[in-house]
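J.: Okay, here's the prediction I keep looking at, along with the sequence it came from:
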Amino acid sequence: MAHGRNLLFILSDEHQARAMGCAGHSVVQTPHLDALAARGTRFTNAYTPSPICVPARASLATGRPVHETGAWDNAMPYTGSMPSWGHALQARGVRCESIGKLHYRNTDDATGFDRMHHPMMVAGGVGMVWASLRDEATRKIASEPMLGAQLGPGNSSYTDYDAEVTRRACDWLDAAGPEPWCLYVGLVAPHFPLVVPQPFYDLYPHDTLPPPKAHPADGYVRHPWVAKQNAFMDSEAHFESEANRQIALASYYGLCSWLDHNVGQILTALDRAGLTENTTVIYSSDHGDNAGARGLWGKSNFYEESVAIPLIMAGPNVARGTCDTAVDLLDVTATLTDHFGAEPVGHGKPLRNIIVDPEPDRPVLSQYHAAGAVSGAFMLRQGRFKLICYMGFEDELFDLVADPEELTNLATDPAYDAVRARLHAQLEAMCDTEAANAQAFAHQAALIAHHGGREAALALGAPGATPPPPSPERGP
């Protein structure tokens, strides 16, 4: 099967898998992603290896799960010490460059790109060290809203950054040249702050927005682990009114359309350069966003809104339609190396192979050891079922075919004991959960000590959204 000569990989940040027209969302407008999906394959059950930025991106770089990368949280970024897909492409002699957000340690690390254009890395080269304090007795509850003080229509440093990244990507494609290339483009929308240019905000009048799903005000009771995690940075509690909440939701959906707009500009530039017919395009995101479901915002749990990701591949000889096999970002890693005949890195499987040979019971793992987690948590998706294992807490088990909104926990139903036991065995075959949990806490304790203890750690890292890099056009 012939591949496109080139590969364009666009990765967004915090894009809920369901927040696309092609995924059937009731209000979100994403015409350019819909068009991309229409000429390729959309993976309907794609997941992140960890529902938080830095660990997910380290796993994407290496094709390895979090318990192998040791990138447990947002203060443990990828450094280039473990082989990446970029290293494999460089060894193959393929031109490999990045534009935009990477969320690695710094630009001095050899992470596998020939050039990094305007990259966003973790703040100060260290990231959110304060969030590595996970014990309830020593952690510090965030006093400011995670989403930022400003909500609604306007511009932010993030929308400015995306506009600049998009412009640079279009310019790069205009001058791409004849040799095979791989270009990674990292956009930050729809990651908070929830501020979006007015025309995109106006797409979502408040009276058109769907009602909040499973909100605590309506009687929903959060799982105890989730309640403790959310208490660390409780955005919902900072809303002044229901109108304020509606502004946040309209802004998130507006940012999804803003993202789509920028993807459209990049794909138009690809077409303008005459490269569409010989370029494979992959679009995905590092994780999702709860966007108000269960009274939660941001990511950091294993409900579909947070842990599922959009994943689309289109290009020469890519089948048109959908693929229901469970996949994750490790499979994207494998796809990037396979496309150029480079040496594989990590444990994933090329998406083309999965399209041709679907696996209805393929297991996918995700895990979380980061901000707000009082213990490690793990997710296994296999077939129609999803198991969520919280260390020291009761499980959750969902039948995603019968209950796609995850409203009925089957973990305490004796009729599903055999299913739960089978999924636990599969989970442990993929990851020793006790060992991973202990190792994460040990590494975080060592990190805190390295930085001088609790008080020093509390001062290290961005309070929420990582600041974008300064730009000659924008200034600091």
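T.: Perfect, thanks for sending it. All values derive from a computational prediction rather than experimental measurement.

J.: alpha carbons only for contacts and neighbour counts from here, please
T.: Noted.

J.: Could you verify that Leu7 is part of a strand?
T.: Yes - Leu7: assigned to a strand according to DSSP: H, G, I helix; E, B strand; the rest coil.

J.: Next, count neighbours for it.
T.: Per other Cα atoms under 10 Å, the neighbour tally for Leu7 reads 22.

J.: measure it to Arg115 for me?
T.: 16 Å (Cα to Cα, to the nearest Å).

J.: Could you report the distance from Thr322 to Ile10?
T.: Distance, Thr322 to Ile10, by Cα to Cα: 19 Å.

J.: who's more crowded, those two?
T.: The residue with more neighbours, out of Thr322 and Ile10, is Ile10; 21 against 16, by other Cα under 10 Å.

J.: List the residues that contact the closest residue to Asp328 other than its chain neighbours.
T.: Counting by Cα to Cα, 6 or more residues apart in numbering, Tyr47 is the residue found nearest to Asp328 once chain neighbours are left out, at 4.6 Å. Neighbouring residues of Tyr47 by Cα atoms under 8 Å, 6 or more residues apart in numbering: 287, 307-309, 326-329, 364, 366.

J.: quick check, nearest of these to Asp174?
T.: Distance to Asp174, by Cα to Cα, is smallest for Leu329 among the contacts of Tyr47, at 28.3 Å.

J.: Roughly how far does the closest one sit from His339?
T.: Computed as Cα to Cα, the Leu329 to His339 distance reads 15 Å.

J.: of those two, who's got more company?
T.: Neighbour count, other Cα under 10 Å: between Leu329 and His339, Leu329 has more, with 30 against 20.

J.: list the buried ones in the longest helix along the chain?
T.: In terms of residue count, the longest helix belonging to the chain (DSSP state H) is helix 242-272. Neighbour-count burial for helix 242-272 flags 245-270 (criterion: 16 or more other Cα atoms under 10 Å).

J.: Next: stretch 234-241.
T.: 234-236, 238-239.

J.: Include secondary structure when you put those residues into JSON lines, please.
T.: Below are the buried residues of stretch 234-241 laid out as JSON lines (three-state DSSP):
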{"residue": "Asp234", "secondary structure": "coil"}
{"residue": "Ser235", "secondary structure": "coil"}
{"residue": "Glu236", "secondary structure": "helix"}
{"residue": "His238", "secondary structure": "helix"}
{"residue": "Phe239", "secondary structure": "coil"}
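
J.: In addition, the following structure is provided for comparison:
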Amino acid sequence: MALTRKQFLASPSLAAAQPRKTSRPRNVLFLLSDQHRPSSVGCLGDPVAQTPNIDSLANTGTRFSQAYCSNPVCTPSRASILTGLYTHHHRTWSNATPWPFEIRTMAHHFSRSGYISGLIGKMHFVDAQTHGFDYRLDFNDWFQYLGPKTQLYADELGRRNSGSGLPIVDDLWSDFGDPWIGHRRVDNRQGLVHVGRASLIAERDHFESFVSRESIRFMKRFAGKHPFFLIASYLKPHDPFMPPETWARRFQADDMKLPATYGKVDLAKVPAEIRQRIENHGPSPELKDQAAARQRIAMYYANLAHLDECIGRVLTALRELGLEDDTIVVYSSDHGEMLGEHGLWQKFVFYEPSAGVPLIFRVPGLTHAGAVCSQPVSQVSLMATFLDLCGIPIPAGLDGPPLTPLLRDPRHVRPAAVYAQFALRTRNARAMIRDGDWKYCHYAGDTPELYNLRSDPQEMTNLAGDPAHRGRMDELRARLLAWHDPGRTTA
């Protein structure tokens, strides 16, 4: 018997073949970099940054202009991202601290909800645990891929470091020491961050190329079979500042300018440790030479440009696989980079270039193209946000609320302070509170800092000693210490 068109369209066989329409995207692609300062993005007007793919993501999604990491150093920050907890709750105190096994990460929750969870690249676990991920490739897999060419990376790194080094599990060397000592042939400067130069490693063999290639392989393998939660986690623009030669040639030291705040800090009004870092150019004394400093800046931007190219490859594959309309895409970094601001390098401080991070969401059907949310937010909210967007129950006890209301309406006002911590359980312990236009930084036994970011966005005028702002400082200090006192020896 012939079917009418209406009966044909309603038939079960055809219904099964129709494209699935859901109110929530199924997949999550989290693109995570290392040490990307929040202002070094082309679409924000940085004249040096070449980031067309990150720019495109920002132009098609929602960008948070005042996002912060929870701790301006790799391992504690990444632990907060994956657990939704601040440092004193997840207890991953430093880059040398293994993550507590019993604390559940967002990967556990995605896997239990039917997702295939993947981590490709750096996460700085400092141990061999999987922390809930079903599929994991890291530095050690890259070394297997490189084979004898690992020697080139050992030469460029010039130091033992579990975050960007050889290998990712420090314990492998605990008995007999670093096996590369005496075998590094180029930069044998143990413990120093390099000024930078063109890499001897072919572009296809760089860690970023490996991460993108394997992330694309992951998406091809599981697309249409399982909803996936994938973190593609890159090392760049973090050191070693040795980009592929093609990218290194784009950025010349003579074209770089030192930041406007370089050499302008009133050293009498900053904490002693920061003063010592500025005076000694720590932890990179070679950057005392301004020519070397400009070379470092050039190679940072070259690293960033190569990172952007590799991110673009993943985004292109996502589109070609037909997954773009069914995938939440997020870009962020674990912390920033001072890059000479205030005369400082790397991270470790609460100034905006270090504690601030880029944060971009593209959520099909929810975010608005080119939208900007100026509400201060913390990456400690990422776990709750990812789970909420995918309809997965948010566990009790998380420190960060979901950002979903801000994604729906970037003008939404959420009166909540943002916090950050560093070096807990050491004599240099410190913490920060950001509330509205004000930032207060508390140091155990050292000079505090108070800045009005509206009138002083470069944080050059410490108002902590100004009697006119004593009330504001006392209020913020009381709130911060009530939340958590960084001088406490126990969590």
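T.: Cool, got the structure. Just so you know, these numbers come straight off a predicted model, no measurement behind them.

J.: where does the TM-score land?
T.: The TM-score (TM-score structural alignment, normalised by the length of the first structure) is 0.82; 423 aligned residues with a Cα RMSD of 2.8 Å.

J.: end-to-end on stretch 315-323 of the first structure?
T.: Across stretch 315-323 of the first structure, first to last residue, Cα to Cα, it's 16 Å.

J.: and if you look at stretch 420-439 of the first structure?
T.: 25 Å.

J.: Ok, stretch 458-466 of the second structure next?
T.: Using Cα to Cα, the end-to-end distance of stretch 458-466 of the second structure comes to 18 Å.

J.: what does that stretch contact?
T.: For stretch 458-466 of the second structure, contacts defined as Cα under 8 Å, 6+ apart pick out 261, 265-266, 269-270, 351-352, 448-453, 469-470, 473.

J.: quick one, helices of the first structure?
T.: Secondary structure of the first structure, counting by DSSP H: helices at 31-38, 53-62, 66-69, 85-91, 157-174, 198-201, 224-232, 242-272, 304-307, 329-339, 351-356, 417-430, 433-450, 454-458.

J.: Buried deepest among those, which one?
T.: Using mean count of other Cα atoms under 10 Å, the stretch among the helices of the first structure with the largest mean neighbour count is helix 53-62, at a mean of 28.

J.: quick one: it aligns where in the second structure?
T.: Aligned using TM-score structural alignment, helix 53-62 of the first structure spans residues 74-83 in the second structure.

J.: corresponding residue for Leu480 of the second structure in the first structure?
T.: Here Leu480 of the second structure is matched to Leu427 in the first structure, going by TM-score structural alignment.

J.: The closest residue to its match other than its chain neighbours - how many residues pack around it?
T.: Leaving out its chain neighbours, the residue that sits closest to Leu427 of the first structure by Cα to Cα, 6+ apart is Leu380, at 6.1 Å. Number of residues near Leu380 of the first structure (other Cα under 10 Å) recorded here: 23.

J.: which position in the second structure aligns with Leu380 of the first structure?
T.: Under the alignment by TM-score structural alignment, Leu380 of the first structure pairs with Ile433 in the second structure.

J.: how near is its match to His484 of the second structure?
T.: Using Cα to Cα, Ile433 of the second structure is found at 11 Å from His484 of the second structure.

J.: so stretch 293-310 of the second structure aligns onto which residues of the first structure?
T.: By TM-score structural alignment, stretch 293-310 of the second structure lines up with residues 245-262 in the first structure.

J.: Mean deviation, that stretch versus the second structure?
T.: Compared with the second structure after fitting, stretch 245-262 of the first structure has a mean deviation of 0.9 Å; criterion: mean Cα distance after the TM-score superposition for the first structure.

J.: any idea how far that stretch is from the chain center?
T.: 16 Å (Cα atoms, centre = their mean, to the nearest Å).

J.: Excluding its own residues, what touches that stretch? List them.
T.: With Cα under 8 Å, 6+ apart as the test, stretch 245-262 of the first structure has contacts from 12, 15, 19-20, 28-33, 151-153, 162-163, 166, 187, 189-192, 194-197, 200-206, 209, 236, 239, 291-292.

J.: okay, the strand ranked longest in the second structure sits on what stretch of the first structure?
T.: In the second structure, assigned by DSSP state E, the strand with the most residues is strand 228-237. The aligned range for strand 228-237 of the second structure in the first structure is 181-190, by TM-score structural alignment.

J.: What's the average distance for the matching stretch when superposed on the second structure?
T.: If you overlay the two and look at stretch 181-190 of the first structure, the average distance to its match in the second structure is 0.7 Å (mean Cα distance after the TM-score superposition for the first structure).

J.: List the contacts of the equivalent of His87 of the first structure over in the second structure.
T.: The alignment partner of His87 of the first structure in the second structure, by TM-score structural alignment, is His108. His108 of the second structure is in contact with 131-133, counting by Cα under 8 Å, 6+ apart.

J.: of all those, which comes closest to Thr62 of the second structure?
T.: Closest approach between the contacts of His108 of the second structure and Thr62 of the second structure, by Cα to Cα: Phe133, at 27.3 Å.

J.: OK, contacts around the aligned partner of Met383 of the second structure in the first structure?
T.: Mapped onto the first structure by TM-score structural alignment, Met383 of the second structure lines up with Thr333. By Cα under 8 Å, 6+ apart, the residues touching Thr333 of the first structure are 60-63, 85, 345-346, 348, 350.

J.: Kind regards, and thank you for your time.
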